[in-house]
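Asks: What follows is a protein structure lacking sequence information:
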C-alpha cells in the first residue's frame, strides 16, 4: 500500500516507468514531470524491467533482520511483570535495565492494557470524570503525612498462604487463645500497627512497627520521627494526619507544639487528602507484607528494615522521574 501523501500511486508508478523504459525519457526529465527525485524514478524503472506491472506494488520497508531488537525472553519478562505485579513502564524499565520507551512499545505490541484500566481506584476516578488535584511542597519538610497501617500478624508456623485456609485459621485461633492472658491496653490480638511519617516533597518515609495505636505510642513515634528528619537536615514545618483519637490527643499536640510544627487534619471520610502516605501503604502491602509466604510474623518483621531502606535509598519513584526518595533529601550524612 502506498503512502497516503505519496505523489505516485500504482498507476502513476506504471506511467513513470513506461516513460523511462519504453519511451526512452531521461531520468531527470521523467522525475521533473512526475514531481519525484531521480533516485525514485530510477527505482521504479528498475522494478518495471525486473517484474513488469507486478513490480509497481508497494513493498514493506521493514528490514529483514534487526540485531538490536529486544530479545523474546526480555519481552516475556516485561509482560510478566506487568501482569503479575502491575508495574508501569518506568518501573519495569528500571528492573530490566531498559528504556521506558522500549517497555511501552513492548507492552503495546503484546496488547497490554494501560494500568488505569486494571487499577480499581484510578479506573473509577477516570470513569467518574473527577479532576485530580495534585500538589507538592517545594522543599523537604514542608509537609509530613502521618498515618497508621493496621496489619494482621502471621501465626508461628505460617498462615493460610503456607498451610491452606483451614489449617491457617486453626493456627491463628490457637495463637490468639495463648495470648489472651498477655493482652495489654490498646492492643488487639493478632495485629501489628505500622506508624508512618512520609515527607511530601521527597516521599522519604520514617516508619516503625509498634504494638498499638494509643495516644502515648503515636506521640512517642512522632517525636522520634521529627528527630529522625532533623538528623537528616530537614526542618519539618507541617504535619497532616487523619482524625483518629490518638492524633487529637493532648500528648500528640504537645509534641508538635514543642517542635514548632503546625498540625493539619484531613476532611472526614476523605483519605485522598493524605494520599501520598496511603499510596505508601499500598506499596508496603505489595512489596513487603504480601510479597511472599512467610512462616511467622517474626520472619516478616525482620525484613521490614531492609524493605524500608530499599524504598528510601534505591527504589525508583515515578513521581520523582525514576529517582529514589533519598535523592531529594540533600542533607543526609555521608
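Replies: Arrived safely, thanks for sending. Bear in mind that the values here come from a model prediction, so they are computed numbers and not experimental data.

Asks: When you work out contacts or count neighbours from here on, use the C-alpha atoms and nothing else.
Replies: Fine.

Asks: how about residue 55, what does it touch?
Replies: 47-48 (C-alpha atoms under 8 Å, 6 or more residues apart in numbering).

Asks: repeat that with 10 Å
Replies: If a contact means C-alpha atoms under 10 Å, 6 or more residues apart in numbering, then residue 55 has 10, 13-14, 44-49 as its contacts.

Asks: Could you do residue 16 as well?
Replies: 8, 10, 25, 27, 30-31, 33-34, 36, 40-42, 44-45, 48.

Asks: ok, and here's another one to check against it:
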C-alpha cells in the first residue's frame, strides 16, 4: 500500500519515531498514515538496522540477471546493426548465428536502446499489426508497378523510373529495372527478361495508368494484348485504392529507404548495379516478418510455365466471325466501324452473338473487349 505523503523520507521518519514512542498503537498509526502493517514493520526493521538511511528508496533492479545479454551477443547484435542499419530487432534477431542461444527480440531491442542505436528511418519502438492477405502459391499473382521516378545527378542522363515486380505469395522481388521511361517497349523488354529467368505467372495486377492501363473507356493496351497472347491475365486496382497493390507499395517504401534515398546516382547503369546488389540481399538475407522472419527466397519457386520463343496463335470457336483490327483500333462489321482499342492493331478478334437479338460481343483471346448493338451502331 502506498504512502500518503508529499515527502516520503519525512513521513517515514515521522511514522517510525511515533511508533517508537511510549504507548504507541501501531495499528492505529498504520490506519492514519494509510499503510499496511507489513509496510510498517518493513520500515521499522530497516530503521533499526541502518538508521535514517534505511528509510531511503532502494533500486528495484535484481541482484543478478541471468538472462542479461553477454558481451559476445551484444557485439554480434551491434555488428549486424551497423551492416543493416535499416532493420529492426526482429530481423536482426533472426540473423544471429546458431552458435549463440537465440534471445527474444526484446533483448535485441534492449541492446540497441542501451547503445543508443536508431533504426534509420523507423522509430525503434514502432510495432504495428496488419491483417495480411496473400495468394496460396508462388506465381499465382505478381504485382507490378513503377516506383516514383527520381533525378540522376548527371542531368543529361535524365531520370530513373524503377520498375518493380513482386510475387504476392512469397514477397520475392522478381525485377527491379532501372528504366529511362515508362513506355510499352521498355516494360516489355524488362518483363521478357523476367519471364526468361523465372517463368510466367498466372496473373498480373497493376494500377490503371499506362502502359498497362487503358486511358479510354474500352479496349486493351499493347501490353495487355501481349500478355493475353502469353496466357497471362491482367487485373487493375480500383482508382485511388493503393491497398490493392499493398505489397508492392510497401516494397517501394523499403527500396526508397535503403537504396534510393541513401546516395545519388549518375546514370541508369549505376542505379541498376545498386538495385541488383540490394535485390539479392532482400530476397536471400533480409528476414520478413510476414514470413516468420524468413527471407522471401525460402518460399519462392520458379514457375513451371516457360516463356515461349514464339507467341502462340490466337484460337477462337468455329462459329466465331473473325475480324482484323486496323491501325486506329477499329474493326469493320455490317458497314459500320467499331472502336476496340489501338492496342489491338493487326490482331484478330472474334464476334459472337448473345441471347439478346441484335447484340454481339467482341472477344480477344478470353477477354471481352466490347459489345456491338446492331440496333444502335456507334
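Replies: Right, received. Where do you want to start? Since this is a predicted model, take the numbers as computed values, not measurements.

Asks: TM-score for this pair?
Replies: For this chain pair, the superposition-based TM-score is 0.59 by TM-score structural alignment, normalised by the length of structure 1; 255 aligned residues with a C-alpha RMSD of 4.7 Å.

Asks: just to revisit the earlier point, just the buried residues out of the contacts of residue 16 of structure 1, in PyMOL syntax.
Replies: This is the PyMOL syntax for the buried subset of the contacts of residue 16 of structure 1, where burial follows 16 or more other C-alpha atoms under 10 Å:
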select buried, resi 8+10+27+30+31+36+41+42+44+45+48
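
Asks: Select from the contacts of residue 16 of structure 1 every entry located in helices.
Replies: Counted as lying in helices by DSSP state H, out of the contacts of residue 16 of structure 1, are 10, 27, 30-31, 33-34, 40-42, 44-45, 48.

Asks: quick one: which of the contacts of residue 55 of structure 1 is nearest residue 217 of structure 1?
Replies: Among the contacts of residue 55 of structure 1, residue 10 lies closest to residue 217 of structure 1 (C-alpha to C-alpha), at 79.9 Å.

Asks: who's in contact with the closest one?
Replies: When contacts are counted by C-alpha under 10 Å, 6+ apart, residue 10 of structure 1 touches 1-2, 16, 53-58.

Asks: that older thread, got the contacts of residue 55 of structure 1 as TSV, with distance to residue 88 of structure 1 columns?
Replies: Converted to TSV, the contacts of residue 55 of structure 1 look like this (distance: C-alpha to C-alpha, whole Å):
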residue	distance to residue 88 of structure 1
10	44
13	46
14	49
44	46
45	49
46	48
47	46
48	49
49	52
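
Asks: Looking at those residues, which is nearest residue 319 of structure 1?
Replies: Closest approach to residue 319 of structure 1 among those (C-alpha to C-alpha): residue 10, at 50.3 Å.

Asks: Quick check: closest non-adjacent residue to residue 217 of structure 1.
Replies: residue 210 (7.8 Å; C-alpha to C-alpha, 6 or more residues apart in numbering).

Asks: any idea how far residue 157 of structure 2 is from whatever residue of structure 2 lines up with the one you found?
Replies: Applying TM-score structural alignment, one finds that residue 210 of structure 1 aligns to residue 179 in structure 2. For residue 179 of structure 2, the distance to residue 157 of structure 2 equals 11 Å [C-alpha to C-alpha, to the nearest Å].

Asks: So residue 200 of structure 1 is in contact with residue 137, correct?
Replies: Yes - using C-alpha atoms under 10 Å, residue 200 of structure 1 is in contact with residue 137, at 6.3 Å.

Asks: anything in contact with each of these two?
Replies: In terms of C-alpha under 10 Å, 6+ apart, residue 200 of structure 1 and residue 137 are both contacted by the residues residue 143.

Asks: quick one, strands of structure 1?
Replies: 144-152, 191-199, 205-210, 238-241, 262-265 (DSSP state E).

Asks: quick one on the thing from earlier: so how many other residues sit close to the match of residue 210 of structure 1?
Replies: Residue 179 of structure 2: 21 surrounding residues under other C-alpha atoms under 10 Å.

Asks: quick one, what contacts it?
Replies: Applying C-alpha under 10 Å, 6+ apart, we find residue 179 of structure 2 in contact with 146, 149, 159-163, 186-187, 190, 268-269, 271-272.

Asks: between those residues, which has the most around it?
Replies: Of the contacts of residue 179 of structure 2, with other C-alpha under 10 Å as the count, residue 162 tops at 26 neighbours.

Asks: That residue pairs with which position in structure 1?
Replies: Counting by TM-score structural alignment, residue 162 of structure 2 lines up with residue 194 in structure 1.

Asks: what sits against that match?
Replies: Residues in contact with residue 194 of structure 1, defined by C-alpha under 10 Å, 6+ apart, are 147-151, 207-213, 281.

Asks: Recalculate using a threshold of 7 Å.
Replies: For residue 194 of structure 1, the contact set (C-alpha atoms under 7 Å, 6 or more residues apart in numbering) comprises 148-150, 207-210.

Asks: can you name the two of those that are farthest apart?
Replies: The most distant members of the contacts of residue 194 of structure 1, if one measures by C-alpha to C-alpha, are 150 and 207, lying 12.9 Å apart.

Asks: Neighbour count: those two, which is higher?
Replies: Neighbour totals were compared for residue 150 of structure 1 and residue 207, and residue 207 leads with 20 against 17 (other C-alpha under 10 Å).

Asks: how much space between the residue lying closest to the more buried one once chain neighbours are set aside and residue 255 of structure 1?
Replies: Using C-alpha to C-alpha, 6+ apart and skipping the chain neighbours, the partner closest in space to residue 207 of structure 1 is residue 196 (4.5 Å). For residue 196 of structure 1, the distance to residue 255 of structure 1 equals 16 Å [C-alpha to C-alpha].
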